[in-house]
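S.K.: Curious how this folds, go ahead:
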Amino acid sequence: MPNNSFVFRNVAEQDLIAIIRRFTQVADENLAPDLIKEAFFRLAVAQGYFSAVRYLRTLGTSLPSDLLVRLRHYPGRWRTASMIRFLVENGADALVSTSSGDSVLHAIFHDAVIDTSEDDILEAVKLLVDLGCNPLEADSHGNTPLRIAIEQGYISVAQYLLTPGEPLPSDLFVTLNHKRTVRLDWCTASMIRFLVKNGVDALAHTADGDSLLHIVLEFLYDDDMALEVVKVLVDYHCDPLEANSCGTTPVHIAVERGYISVARHLVTVGAYLPPDLLVTLRESGWSTAPMIQFLVENHVNVLAHTSNGDSMLHIVLESLYDDDKALEVVKVLVSYGCDPLEANSHGTTPLHIAAARNCISVARYLLAFRSDITLCHKLRMRPRMIRFLVENGVNVVAQSNDWANTVLRTTLQSIHTAILLKPILLETPFFVSLLNGASILLHAISFPLEFILVLTCSSH
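M.R.: Got it, this is the predicted structure:
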């Protein structure tokens, strides 16, 4: 059987046994039946299928002594005390290590968070320690089982592995953040309390001045969870007003990530929101109606502009991809005084961006402020947007022979698009003049002839 046996990962146990039985019946020496059975054996173990494992053993399937470390890349269902005990009783070595120094204890934690409960991990760790595994042994990266248990948020496992009377490294919070992993499973209120109780310094800082508040807010993705952790850290005297070496404070991060509950809490404990806050942010998580209202109530200037003249309307429309959400935010910003017709230093208006982003609801709203608009920018618009704009009186083909005009190129991309837009564009005088002139013939070589014919037929 090929190594991609993961195709059987979702097969029920009895079905897997039937598949194994059929494979063994039809396999000949050319198919390497022993290798097939070994592959099925690893799969059955990984799935936690005891019946399938026992059946394969009756077929004489060998059990490699290093099986427990080979399984580290498999799903977590084998990471139970009962399965490990069975494998050890049948010849697996609990004290084996990989060539890079990873022990079975390290293997237990590899991707365990995917489908293994903390209770299962704890019982498996206890069994392995009883079998002689060294809980203090570091892997090739210098990580001990205790450190990995903390990283993955397993408090009960960390409590078990913690040496009585021996405090954890005081700078552990900083070193835990060293990897800059997307997941911070240790970043919960209960784990932080456990770590501080055991000697970890909640006031430590990274080399660039990030406090634990900065770290938490950079990596947590849930407002309520972040609020719970922030409250704990403030109770441990983390300074909610402190800036890192880039001048970023925790409230900056809370706003740009859209954590309105955290931002409110930080303001209540003294955090300051500078008037120009919005033009200093790196992310646009603040682009929600409730957050904007909160910022205005706290004297943040939503009429501020970036150095290239972008208003908050420009920034919002560049970052939001959902038409309805964008419309809600645009309406709020306009209600607070943002100019819906204002262009930036490149001549781009909010309508230009809405058209390029195919935000028809936003474009319809913005057109209500002014309809005599020429969208002569080289925008790449979808046919539906072009149709909408033309039907609403917008000149989408400027008085120019510039064949980089994106509307023309969009129209000529496919027969379907040309057929779709022909009735609309043929009512546009300048477009008709192009079709009647020589320009289109001179440039027809750039496009398949049938596209040109679709547009030119019936154009006179």
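
S.K.: When you work out contacts or count neighbours from here on, use the C-alpha atoms and nothing else.
M.R.: Noted.

S.K.: Can you get me the start-to-end distance on stretch 441-455?
M.R.: 12 Å (Cα to Cα, to the nearest Å).

S.K.: could you point out which element follows the host helix or strand of Val432?
M.R.: Using DSSP states H and E, Val432 falls within helix 429-436. As assigned by DSSP H and E, the chain's next helix or strand after helix 429-436 is helix 439-442.

S.K.: and this one, so I can compare the two:
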Amino acid sequence: MVWGQLLIDKGFNVNQADGMGQTPLTAACNGGNKKIVQLLIDKGCNVNQVDGMRQTPLTAACEGGNENIVQLLIDKGCNVNQVDGMRQTPLTAACEGGNEKNIVQLLINKDGNLLNQVDERDRKENIVQEIIDKGCNVNQVDGMRQTPLTAACEGGNEKIVQLLIDKGFNVNKVDGMGQTPLTAACKGGNENIVQLLIDKGCNVNHADGMGQTPLTAACWSGNEKIVQLLIDKGCNVNQADVMGQTPLTVACEGGNEKIVQLL
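M.R.: Got it, this is the predicted structure:
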């Protein structure tokens, strides 16, 4: 704190990035020192500046889980919906950091937008539940072209998948790559999610933008039980993708003898 005050008193530009592209304010938010954050803001730091590391001060504070700094930045007028260089909002950052409800609630109270990313990282079910309860559009495609359900399916999070379905998610809605939740689940290799989606009416033969079907995805992931489940549900075992590959050629390339035998 003393050294920071001294540098500022000597005329240091408080908005100047270092050699790694990080600004003093983002660095202080990452470090979790509220007094330094307060000092920098008082000296004119831009609370919405995206640094060379593509972070904003608020996303940095949210990732670090520092509620006091988050509150300070909000009080100072930072944009709670600002997307950083990674297409991440503060609310997304808070969820990815595995934070409990306090930070999420702060952002929601300020109309924070999730960008509807519910992905394979360390999100907690109670955070997702709270965001949905605040009116989040569960069917929206995000900046990475994923829907919440395709992301959760690929990540293998059964509770979040069930939660999204219970909230009315269309289980046959494709994401920006033409992928259905079922194909994503087959990639992720979670049999319970695959079974749930099929029970909810997922199309077992839908091909994505690359012509990949749930069966092809399951063959790539090497999950014999999912392959058997899809076959039992009547999927087309001969359907080729845009490269002309069939589930059998994929299984042969992967060297999975049991799947080859099933096909």
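
S.K.: TM-score of the superposition?
M.R.: Once the chains are laid over each other, their TM-score by TM-score structural alignment, normalised by the length of the second structure reads 0.67; 242 aligned residues with a Cα RMSD of 4.5 Å.

S.K.: just to revisit the earlier point, report the buried residues of the helix holding Val432 of the first structure.
M.R.: Under the neighbour-count criterion of 16 or more other Cα atoms under 10 Å, helix 429-436 of the first structure has Phe430, Phe431, Val432, Leu434, Leu435 buried.

S.K.: With stretch 72-82 of the second structure instead?
M.R.: Neighbour-count burial for stretch 72-82 of the second structure flags Leu72, Leu73, Ile74, Cys78, Asn79, Val80, Asn81, Gln82 (criterion: 16+ other Cα under 10 Å).

S.K.: Same question for stretch 238-251 of the second structure.
M.R.: For stretch 238-251 of the second structure, using 16+ other Cα under 10 Å, the buried residues are Gln239, Ala240, Asp241, Thr246, Pro247, Leu248, Thr249, Val250, Ala251.

S.K.: thinking again about what came up before, what does the helix holding Val432 of the first structure correspond to over in the second structure?
M.R.: Per TM-score structural alignment, helix 429-436 of the first structure has no counterpart in the second structure.

S.K.: how distant is that helix from the center of its chain?
M.R.: Centroid separation for helix 429-436 of the first structure versus its chain: 47 Å, with Cα atoms, centre = their mean, to the nearest Å.

S.K.: I'd like the distance between the nearest residue to Leu263 of the second structure once chain neighbours are set aside and Gly209 of the second structure.
M.R.: Closest residue to Leu263 of the second structure apart from its sequence neighbours, by Cα to Cα, 6 or more residues apart in numbering: Leu248 at 6.3 Å. Going from Leu248 of the second structure to Gly209 of the second structure by Cα to Cα gives 20 Å.

S.K.: Glu253 of the second structure corresponds to which position in the first structure?
M.R.: Aligning on TM-score structural alignment places Glu253 of the second structure opposite Ala356 in the first structure.

S.K.: Could you check how far its match is from Thr348 of the first structure?
M.R.: From Ala356 of the first structure to Thr348 of the first structure the distance is 11 Å (Cα to Cα).

S.K.: now Leu420 of the first structure
M.R.: 27 Å.

S.K.: Then Ile36 of the first structure?
M.R.: From Ile36 of the first structure over to Thr348 of the first structure (counting by Cα to Cα), the distance is 63 Å.

S.K.: Ok, Pro167 of the first structure next?
M.R.: Pro167 of the first structure is 59 Å from Thr348 of the first structure, by Cα to Cα.

S.K.: Show me the helices in the stretch 1-150 of the first structure, by range?
M.R.: Taking DSSP state H, counting those that start in this stretch to define them, one finds helices in the stretch 1-150 of the first structure at 13-26, 33-47, 50-58, 67-70, 81-89, 104-109, 118-130, 145-151.

S.K.: cool, the stretch 351-460 of the first structure as well?
M.R.: 360-367, 383-391, 406-411, 415-425, 429-436, 439-442, 449-456.

S.K.: Repeat that for the stretch 101-250 of the second structure.
M.R.: 101-109, 125-133, 148-155, 158-166, 181-188, 191-199, 214-221, 224-232, 247-254.

S.K.: Mind checking the ones you listed for the one nearest to Lys43 of the second structure?
M.R.: helix 101-109 (24.8 Å; Cα to Cα).
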